[in-house]
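Chemist: Okay, here's the prediction I keep looking at, along with the sequence it came from:
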Amino acid sequence: MVLGGILLIASLLTVGSLAAQEKVMNLETSAGPLRITGIGHGSLMLEFGDVLIHVDPYSGAGDYASLPKADQVWITHAHRDHLDPAAIDQIRKEGTLFVADPESVEKLGDSRVIAMKNGDKRNIDGGIAIEAVPAYNLVRERQPGVKFHPKGSGNGYVATFGDKRIYIAGDTEANPGMASLAPIDVAFIPIDGNYTMSPEEAVGCIKVISPRMVIPYHQFQSDPNVVAELLKGSGIEVRVWAMP
């Protein structure tokens, strides 16, 4: 969880240092086109057939009043920069489906919710298969003995759209479960270095997962170009998006 002021400063610093690419990706899957848009920070928007999905909506990352309403909202964990009630109020509509970790489900209240803990697998609306995978800190702590993201409290998600598998890591450090995630077509990996992995740590994690393509996100002041440089010659494509 971060303060809006910190995120704004990080945005100004990071965008100035990037040769950033357009934050939109179009993938062809066996079940039709998938479009992924980077909103900012850890926030994404996915469009698949007639289903529009917002992932970890956060007002500090984008203007949600100007974005399309959500058929689905996926929440990785309950920190405010991933579960933002103000952003959710701007994109929810009657019938919006929420997919979330148990702590976030409690905060969402009476919404149409699927609670998922690490290891759970579900088939959801739109012909999408989704699996909740571990996302946690092994080292970084809020205070001695208290991790920023304790094991079992939050999720990453591996979502299958036709023949394509997308990994949205959430807030995590490299963990042993990542070795079994393959095959992954596109991976979103955090690199901020304060609450999650540093760019250098993320490179080791990415090599273990071995996705076809990776997009470093949840950046703060960290430079995703570091990831791109360290992965040269690996065969893994790196997309550089400004996602502070």
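Modeler: Okay, I see it.
Chemist: When you work out contacts or count neighbours from here on, use the C-alpha atoms and nothing else.
Modeler: Noted.
Chemist: just checking, next helix/strand downstream of the lengthiest helix in the chain?
Modeler: Ranked by number of residues, the top helix in the chain under DSSP state H is helix 4-17. For helix 4-17, the succeeding helix or strand toward the C-terminus, using DSSP states H and E, is strand 24-29.
Chemist: from the middle of its chain, how far away would that following strand be?
Modeler: Centroid separation for strand 24-29 versus its chain: 16 Å, with C-alpha atoms, centre = their mean, to the nearest Å.
Chemist: what does it contact?
Modeler: Here strand 24-29 makes contact (C-alpha atoms under 8 Å, 6 or more residues apart in numbering) with Pro33, Leu34, Arg35, Ile36, Thr37, Gly38, Phe161, Gly162, Asp163, Lys164.
Chemist: Please, a ChimeraX command that selects the buried ones among those?
Modeler: Selection of buried members from the contacts of strand 24-29 for ChimeraX, criterion 16 or more other C-alpha atoms under 10 Å:
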select :34,36,37,38,161,162,164
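Chemist: which one of the contacts of strand 24-29 is nearest Asp101?
Modeler: Distance to Asp101, by C-alpha to C-alpha, is smallest for Phe161 among these, at 20.9 Å.
Chemist: okay but that closest one is in contact with Ile128, surely?
Modeler: Yes - between Phe161 and Ile128 there is a contact under C-alpha atoms under 8 Å: 5.6 Å.
Chemist: next, the one to line up against it:
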Amino acid sequence: MNRLTWYGHATLGLETDGHHLVIDPFFEGNPVASTTADQVEADFILVSHGHGDHIGDTVRIAKRTGAVVISNHEIAIWLQKNGLEKVHGQHIGGGYRHTFGYLKLTLALHGSQLPDGSDGGNPCGFLLTANDGKKIYLAQDTGLFGDMKLIGEEGIDVAVLPIGDNYTMGPGDALRAVKMLQPQTVIPIHYNTFDLIKQDASAWAARVETETDSKVAVLKPGEQFNF
């Protein structure tokens, strides 16, 4: 069984095959975070891009836990310069078989400048094929793009999509994304952290379940979804 936890904003935890993954660990300064950087367990940390609300507490957590950090090449190099040794750089379209499964970096339409102004390379999402064969697509921060249809052809069990608008897809484009991805279940993220990205996730879920065959799991920060 795989267990996905939404910690708030775009920060997620994934337990799979005995491994603890944390995705975009933004705890300090996150007004809706359900736990803290000092409490979260992590064997691996996935960082989708360089913005402060996504790279967040990566260095702090990795130093405490010894987690391997997986991101694009530019962020991996930046993390090494900031004191981390256990990093693994990949790039969009490239996959690697980690101990927790086969992880491919996907396209994302966004920015990636790091907090100190350094080049954060290209932003990405993550397509994970877990060791039990389940497939989870973590879109993270992105606008809508047509190649989501190609990602959907993989056969997605769970898709995690932003719905907040302004910085990412809003509810309308996220619905279009679901229609292309055709996941069994979709989970909305990156909304209601701040007023600027306030959305009614329940209303969005009703639209998705009316217009598609996908089910929606609307989580509160700290809640989990098993698959």
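Modeler: Now that the structure is in, tell me what you want to look at. Note that the structure is predicted; figures quoted are calculated from it, not measured.
Chemist: ok so, going back, distance to Phe48 of the first structure for the contacts of strand 24-29 of the first structure - can I get that in JSON lines?
Modeler: JSON lines is the format used below for the contacts of strand 24-29 of the first structure (distance: C-alpha to C-alpha, whole Å):
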{"residue": "Pro33", "distance to Phe48 of the first structure": "6"}
{"residue": "Leu34", "distance to Phe48 of the first structure": "5"}
{"residue": "Arg35", "distance to Phe48 of the first structure": "7"}
{"residue": "Ile36", "distance to Phe48 of the first structure": "9"}
{"residue": "Thr37", "distance to Phe48 of the first structure": "12"}
{"residue": "Gly38", "distance to Phe48 of the first structure": "15"}
{"residue": "Phe161", "distance to Phe48 of the first structure": "8"}
{"residue": "Gly162", "distance to Phe48 of the first structure": "10"}
{"residue": "Asp163", "distance to Phe48 of the first structure": "13"}
{"residue": "Lys164", "distance to Phe48 of the first structure": "12"}
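Chemist: I'd like the list of the contacts of strand 24-29 of the first structure that fall within helices, please.
Modeler: Among the contacts of strand 24-29 of the first structure, no member falls in helices (DSSP H).
Chemist: Counting neighbours, which bits of stretch 182-196 of the second structure end up buried?
Modeler: Gln182, Pro183, Thr185, Val186, Ile187, Pro188, Ile189, His190, Tyr191, Asn192, Thr193.
Chemist: can you count the residues close to Asn226 of the second structure?
Modeler: Asn226 of the second structure: 10 surrounding residues under other C-alpha atoms under 10 Å.
Chemist: ok, now Gly18 of the second structure?
Modeler: Neighbours of Gly18 of the second structure under the rule other C-alpha under 10 Å: 11.
Chemist: so what corresponds to it in the first structure?
Modeler: Matched to the first structure by TM-score structural alignment, Gly18 of the second structure sits across from Asp50.
Chemist: Which residues are in contact with its match?
Modeler: Contacts of Asp50 of the first structure (C-alpha under 8 Å, 6+ apart): Gly126.
Chemist: quick one: it from Pro33 of the first structure, how far?
Modeler: Look at Asp50 of the first structure and Pro33 of the first structure: by C-alpha to C-alpha, to the nearest Å, they are 11 Å apart.
Chemist: now swap in Tyr167 of the first structure and tell me
Modeler: The value you get for Tyr167 of the first structure to Pro33 of the first structure, if C-alpha to C-alpha is used, is 17 Å.
Chemist: that older thread, what is the nearest of the buried residues of stretch 182-196 of the second structure to Ile77 of the second structure?
Modeler: If you rank those by distance to Ile77 of the second structure using C-alpha to C-alpha, His190 comes first, at 26.5 Å.
Chemist: from memory the closest one sits against His9, does it?
Modeler: Yes - His190 of the second structure lies in contact with His9 (C-alpha under 8 Å); the separation is 4.5 Å.
Chemist: tell me which residues in stretch 7-23 of the second structure are buried?
Modeler: Buried, per 16+ other C-alpha under 10 Å, within stretch 7-23 of the second structure: 7-16, 20-23.
Chemist: same thing with stretch 141-160 of the second structure?
Modeler: For stretch 141-160 of the second structure, by 16+ other C-alpha under 10 Å, it's 141-144, 148, 151-152, 154-160.
Chemist: Keep only those of the residues you listed that are in strands.
Modeler: Val158, Ala159, Val160 (DSSP state E).
Chemist: Could I get the full set of strands for the second structure?
Modeler: 3-8, 11-16, 19-23, 44-46, 68-72, 87-90, 95-98, 101-107, 124-130, 135-138, 158-162, 185-189, 215-216, 224-226.
Chemist: since we're on the alignment partner in the first structure of Val68 of the second structure, how many residues are nearby?
Modeler: Alignment note: Val68 of the second structure maps to Leu97 in the first structure; criterion TM-score structural alignment. Look at Leu97 of the first structure: counted by other C-alpha under 10 Å, it has 20 neighbours.
Chemist: Just give the closest residue to Leu97 of the first structure, not the sequence neighbours.
Modeler: Gln72 (4.6 Å; C-alpha to C-alpha, 6 or more residues apart in numbering).
Chemist: List the residues that contact Leu128 of the second structure.
Modeler: Gly101, Tyr102, Leu103, Lys104, Lys135, Ile136, Tyr137.
Chemist: In CSV, list the ones in strands among the buried residues of stretch 141-160 of the second structure along with distance to Lys63 of the second structure.
Modeler: Shown next, in CSV, are these (distance: C-alpha to C-alpha, whole Å):
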residue, distance to Lys63 of the second structure
Val158, 30
Ala159, 30
Val160, 27
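Chemist: Specify which member of those is nearest to Ile55 of the second structure.
Modeler: Using C-alpha to C-alpha, Val160 is the member of those that lies nearest Ile55 of the second structure, at 17.9 Å.
Chemist: check contacts around the counterpart of the closest one in the first structure.
Modeler: With TM-score structural alignment as the criterion, the equivalent of Val160 of the second structure in the first structure is Phe188. Residues near Phe188 of the first structure by C-alpha under 8 Å, 6+ apart: Tyr167, Ile168, Ala169, Val214, Ile215, Pro216, Tyr217.
Chemist: JSON lines for the residues you listed, including distance to Asn26 of the first structure?
Modeler: Output for the contacts of Phe188 of the first structure, formatted as JSON lines (distance: C-alpha to C-alpha, whole Å):
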{"residue": "Tyr167", "distance to Asn26 of the first structure": "16"}
{"residue": "Ile168", "distance to Asn26 of the first structure": "16"}
{"residue": "Ala169", "distance to Asn26 of the first structure": "20"}
{"residue": "Val214", "distance to Asn26 of the first structure": "14"}
{"residue": "Ile215", "distance to Asn26 of the first structure": "14"}
{"residue": "Pro216", "distance to Asn26 of the first structure": "17"}
{"residue": "Tyr217", "distance to Asn26 of the first structure": "18"}
